[in-house]
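Asker: no sequence on hand, only this structure:
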């Protein structure tokens, strides 16, 4: 087919700031360049046809039409006005905490921008509103990194600044063995806060400290920064522990990584499953099936 428009949106991983980002704590987020959603569009006069390809393309089947329906409703677009062929090719697993839903919302927003329905200045807020379908309440952090494709220090309803690093940590992400459901994890943390606001505030403050230490660690030379980064990851990991989002398969996987030589581990994303982040002194064993960050 003759392509009239194409765009890419990368997956993501979060270094620190999960959950607490909803309450104003900064989050440090990076694109995962090896996991990407590519959208291609060929204009025609035929009713809109959707084609799905790639390792995880078919997983988008149930998501795309729901997102498009919400977008059409928001912009008063008739579904019959959308014509042509939309090809989505994805290597981002759905429900893994890698930002598949954000990548989809960003790609569809850019496509609707190409068609003239969404202004470029509206991309972030419009894509974020679409992502509320999946998260109930989207902080916007996944949307921000999918839009920019670069490491960010993100504050909800505030700054989104590029994150420069002085050294390259030897870090990886890997699947915990259990599918993560973001909205369930978000609700579990909210329930804890409602039941014990003092404890909730204490954990948020600890996550804020982890973010501060991690950011500081990346600005220092590796010889000084590595120890600080380990401390930051340990502190962030303890927050997930207190939220009750490490139980079962994730806890076993975190222990396995430590047994195999990881010097720091923590969930990345919403927790309760999905992927975990690990830091290593040397190259880990290939049979662990780790994805380089």
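Answerer: Nice, thanks for sending it over. Quick caveat, the model's predicted, so the values are computed rather than measured.
Asker: going forward, measure contacts and count neighbours with C-alpha atoms only.
Answerer: OK.
Asker: what helix or strand is residue 198 located in?
Answerer: helix 197-219 (DSSP states H and E).
Asker: now find how far off-centre that helix is within its chain.
Answerer: 19 Å (C-alpha atoms, centre = their mean, to the nearest Å).
Asker: hey, where'd the strands end up in the chain?
Answerer: 5-16, 27-47, 49-53, 83-90, 152-154, 160-162, 171-175, 262-268, 275-280, 291-292 (DSSP state E).
Asker: next, the buried residues of the third one.
Answerer: For strand 49-53, burial by neighbour count (16 or more other C-alpha atoms under 10 Å) applies to 52-53.
Asker: so which elements touch it?
Answerer: Strand 49-53 sits against strand 83-90, with contacts defined as 3 or more C-alpha pairs under 8 Å, 6 or more residues apart in numbering; DSSP states H and E.
Asker: got the angle for the strand it packs on vs strand 49-53?
Answerer: 20 degrees (axes from the mean of the first three to the mean of the last three C-alpha atoms, to 10 degrees).
Asker: what sits up against strand 83-90?
Answerer: Strand 83-90 has contacts (C-alpha atoms under 8 Å, 6 or more residues apart in numbering) with 35-57.
Asker: what comes up buried for that strand?
Answerer: By 16+ other C-alpha under 10 Å, the buried positions in strand 83-90 come out as 83-90.
Asker: can you check stretch 234-254 too?
Answerer: 234-241, 243, 245-246, 249-251, 253-254.
Asker: pull the most distant pair out of these.
Answerer: 235 and 249 (20.3 Å; C-alpha to C-alpha).
Asker: give the contact list for the residue most central in space within the chain.
Answerer: When C-alpha atoms, centre = their mean is applied to the chain, the residue found nearest the centroid is residue 99 (3.5 Å). By C-alpha under 8 Å, 6+ apart, the contact set of residue 99 is 11-13, 92, 142, 146.
Asker: the structure to be compared is supplied as follows:
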């Protein structure tokens, strides 16, 4: 019998606000949830066999090609002794391979939908442990940052091998997140930094340390409503990321254009060598105008996110 009460789960995208690459070498990073960019999952009873319906794949669960998510679904079914077939629908606003946490966001929304379907309580620790099942398949050695941010409404402060911590934002302003249209190449970018560190250790280590200091400065700016300072920090971080070799010509061109069209500061986000970049603006009007300018210049998609979320407190 098909359920008349489908269960729903939701999560959001994430970006690295600052600290990408430096975080690999022990420096802090800040990740920001994008609460306007969502994944929504529905789980309900099916009549004959378990199926998945998504923009990526529609068909039998047994034939689903994404191993991490399939592993997670089968684990949830087996662990909770669900014997009847299920219909699972995944609706995602997130592009894949753009550094926005697509796989983690799907996992978090999926787990929330399953626990609603089961009528069971779900702790934050349990949620993140379950999300790690699919993230290990997808990323081999995940830091946990993607899942934690996709499940949060507040920024995450991360230092490698330390507890992830949330903190509140007091800065008024808007981010424009833009997709360059080029798939990010995280592993390639990581290798570039590693090789640079090997051949030019002193200069490269200083750049990494400087990025770490900018993360501290950004946290202070976010806590003191200093949007001009935050813009300067973004620009300084992008200069360092370019020197490290993780930017690319297309990103550099679009970022330069953004600075001529109302951005207070712009930088790549995530692994680099493509993917997304972020721009800081004072008002929604500035953000809208900048968004259109970037789309006209070749960005394939943009999102606008307020820094200060109504109703989100420490």
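Answerer: Nice, thanks for sending it over. Keep in mind it's a predicted model, so treat the numbers as computed, not measured.
Asker: TM value for the aligned chains?
Answerer: Here the TM-score for the pair of chains, by TM-score structural alignment, normalised by the length of structure 1, is 0.82; 286 aligned residues with a C-alpha RMSD of 3.3 Å.
Asker: hang on, the earlier thing: quick check: the equivalent of the residue nearest to the centre of structure 1 over in structure 2 vs residue 12 of structure 2, distance?
Answerer: Using TM-score structural alignment as the criterion, residue 99 of structure 1 maps onto residue 101 of structure 2. Counting by C-alpha to C-alpha, to the nearest Å, the gap from residue 101 of structure 2 to residue 12 of structure 2 is 9 Å.
Asker: spell out which residues are contacts of both of these two.
Answerer: Common contact partners of residue 101 of structure 2 and residue 12 (C-alpha under 8 Å, 6+ apart): residue 150.
Asker: the counterpart of residue 304 of structure 2 in structure 1: neighbour count?
Answerer: Matched across to structure 1, residue 304 of structure 2 falls on residue 292, judged by TM-score structural alignment. Counted by other C-alpha atoms under 10 Å, the residues lying close to residue 292 of structure 1 total 14.
Asker: what sits against the nearest residue to residue 292 of structure 1 once chain neighbours are set aside?
Answerer: Leaving out its chain neighbours, the residue that sits closest to residue 292 of structure 1 by C-alpha to C-alpha, 6 or more residues apart in numbering is residue 172, at 4.5 Å. Each residue near residue 172 of structure 1 by C-alpha under 8 Å, 6+ apart is listed here: 277-279, 290-293.
Asker: run the last query once more with 6 Å
Answerer: Residues near residue 172 of structure 1 by C-alpha atoms under 6 Å, 6 or more residues apart in numbering: 277-278, 290-293.
Asker: repeat that for residue 142 of structure 1.
Answerer: Taking C-alpha under 6 Å, 6+ apart as the test, what residue 142 of structure 1 contacts is 99, 102.
Asker: quick one: the counterpart of it in structure 2 from residue 166 of structure 2, how far?
Answerer: Aligning on TM-score structural alignment places residue 142 of structure 1 opposite residue 146 in structure 2. Distance, residue 146 of structure 2 to residue 166 of structure 2, by C-alpha to C-alpha: 13 Å.
Asker: quickly list what's touching both of the two.
Answerer: Residues touching both residue 146 of structure 2 and residue 166 (C-alpha under 6 Å, 6+ apart): there are none.
Asker: which stretches of the stretch 101-250 of structure 1 form helices?
Answerer: 123-135, 141-148, 182-195, 197-219, 222-243, 249-259 (DSSP state H, counting those that start in this stretch).
Asker: so which of those helices is the most surrounded?
Answerer: Highest mean neighbour count of the helices of the stretch 101-250 of structure 1: helix 141-148, a mean of 26 (counted as mean count of other C-alpha atoms under 10 Å).
Asker: now distance to residue 189 of structure 1 too, for the strands of structure 1, in a markdown table please.
Answerer: Converted to a markdown table, these look like this (distance: least, C-alpha to C-alpha, whole Å):
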| stretch | distance to residue 189 of structure 1 |
| --- | --- |
| strand 5-16 | 16 |
| strand 27-47 | 16 |
| strand 49-53 | 34 |
| strand 83-90 | 30 |
| strand 152-154 | 20 |
| strand 160-162 | 24 |
| strand 171-175 | 22 |
| strand 262-268 | 15 |
| strand 275-280 | 18 |
| strand 291-292 | 28 |
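Asker: tally of neighbours for residue 82 of structure 2?
Answerer: 12.
Asker: repeat that for residue 3 of structure 1.
Answerer: By other C-alpha under 10 Å, the residues close to residue 3 of structure 1 number 12.
Asker: equivalent analysis for the one 3 residues further on, please.
Answerer: Burial of residue 6 of structure 1 is recorded as 17 neighbouring residues (other C-alpha under 10 Å).
Asker: corresponding residue for it in structure 2?
Answerer: Checking TM-score structural alignment: residue 6 of structure 1 goes with residue 8.
Asker: so that match versus residue 113 of structure 2, what's the distance?
Answerer: Distance from residue 8 of structure 2 to residue 113 of structure 2, by C-alpha to C-alpha: 5 Å.
Asker: follow-up on the earlier one: turn the helices of the stretch 101-250 of structure 1 into a markdown table, including distance to residue 155 of structure 1.
Answerer: A markdown table is the format used below for those (distance: least, C-alpha to C-alpha, whole Å):
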| stretch | distance to residue 155 of structure 1 |
| --- | --- |
| helix 123-135 | 14 |
| helix 141-148 | 8 |
| helix 182-195 | 17 |
| helix 197-219 | 11 |
| helix 222-243 | 17 |
| helix 249-259 | 27 |
